[in-house]
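Provided below are the primary sequence and the corresponding predicted coordinates.
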Amino acid sequence: MIHSATLTAILFIAATTYLTRILGYVLLKNKTLSNKQRQILEVVPGCVLISVIAPYFVRDNPADLTAIAIALLAASRFSLLPTVAVSMASAAVLRLALA
């Protein structure tokens, strides 16, 4: 069962990530962006997400550390959506297996 605090945190992180992406486009909608600027806008939500959740995972929990390694491997080979799916699944399975 998921704790209400965990669910709230997930929802706030998702909203922050989404708003970061949308606000970038809304604020810059009348501007002509270079390719480099567009690439930066695409990366910002992921950076926000990582900065929010990274401190939680930098602990000595073997399941979380292994899930991070799997996520990094997935990120080097897949696009964002498959990486998120693999990361979430690996974290869930490892937490259950190593609990």
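Thanks, I have it.

rest of the way, CA atoms for contacts and neighbours
Noted.

just say helix, strand or coil for residue 86.
Residue 86 carries the three-state label helix when classified by DSSP: H, G, I helix; E, B strand; the rest coil.

is it true that it touches residue 74?
Yes - counting by CA atoms under 8 Å, residue 86 does reach residue 74; the two are 7.0 Å apart.

OK, contacts around residue 84?
residue 71 (CA atoms under 8 Å, 6 or more residues apart in numbering).

what about residue 75, how many residues close to it?
A count of nearby residues for residue 75, using other CA atoms under 10 Å, gives 17.

which one is it nearest to, not counting chain neighbours?
Leaving aside its chain neighbours, residue 75 sits nearest to residue 83 (5.4 Å; criterion: CA to CA, 6 or more residues apart in numbering).

ok, and here's another one to check against it:
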Amino acid sequence: MSKERARRRAERTAVLEKEKAVRARRVARRSFVTKATRSLKPRFGRDGRIYHRSLRQRIGIVAVTVIALVAIWSLIPELALRIILTAIIVLAVPALVVVVLGRRAS
């Protein structure tokens, strides 16, 4: 009788160990997937932006852009050239901001 109980207990513990191993693998896989997805997502600040610029920097970016646009529209007589230069400025300003000020997250 005691041998029978010991055999059943051994079977139960073997089944429990298998279930525990399966659970541990699932948890490890889930944590790996969670870490991987977190590392791929960009980290946003409190206001929802990834990279932050100070108020002074943002004002400077807008001021330089507006001064360049005013200069183009007041000094260049041809309308087609004005439109082309305005499009170039609109497309180039974000790249220039990144090159000059960097992509730091503060």
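That came through fine. Just so you know, these numbers come straight off a predicted model, no measurement behind them.

so after superposing, what's the score?
Once superposed, the chains reach a TM-score of 0.40 (TM-score structural alignment, normalised by the length of the first structure), with 54 aligned residues with a CA RMSD of 3.3 Å.

hmm, back to that, and the gap between the residue nearest to residue 75 of the first structure and residue 18 of the first structure?
From residue 83 of the first structure over to residue 18 of the first structure the distance is 17 Å, taken as CA to CA, to the nearest Å.

settle it for me: which of those two has more neighbours?
Shown here are residue 83 of the first structure and residue 18; by other CA under 10 Å, residue 83 has more neighbours (19 against 14).

give the contact list for the more buried one.
With contacts defined as CA under 8 Å, 6+ apart, residue 83 of the first structure is in contact with 71, 74-75.

try it again at 10 Å.
70-77, 89 (CA atoms under 10 Å, 6 or more residues apart in numbering).

list the residues that contact both of residue 86 and residue 74 of the first structure?
Contact criterion CA under 10 Å, 6+ apart; residues bridging residue 86 of the first structure and residue 74 by contacting each: residue 80.

now do the strands in the second structure.
Counting by DSSP state E, one finds no strands in the second structure.

helices of that one, start to end?
Taking DSSP state H as the criterion, the second structure contains helices spanning 2-40, 55-75, 79-101.

what does the first structure give?
Going by DSSP H, the first structure shows helices at 4-27, 35-57, 62-77, 80-97.

what's the spacing between the second one and its chain's center?
The chain centre lies 8 Å from the centre of helix 35-57 of the first structure; the measure is CA atoms, centre = their mean, to the nearest Å.

ok, and what's touching that helix?
Contacts of helix 35-57 of the first structure (CA under 10 Å, 6+ apart): 9-10, 13-14, 16-25, 32-34, 63-65, 67-68, 80.

mark which of those are buried, thanks.
Buried by 16 or more other CA atoms under 10 Å: 13, 16-17, 20-21, 63-65, 67-68, out of the contacts of helix 35-57 of the first structure.
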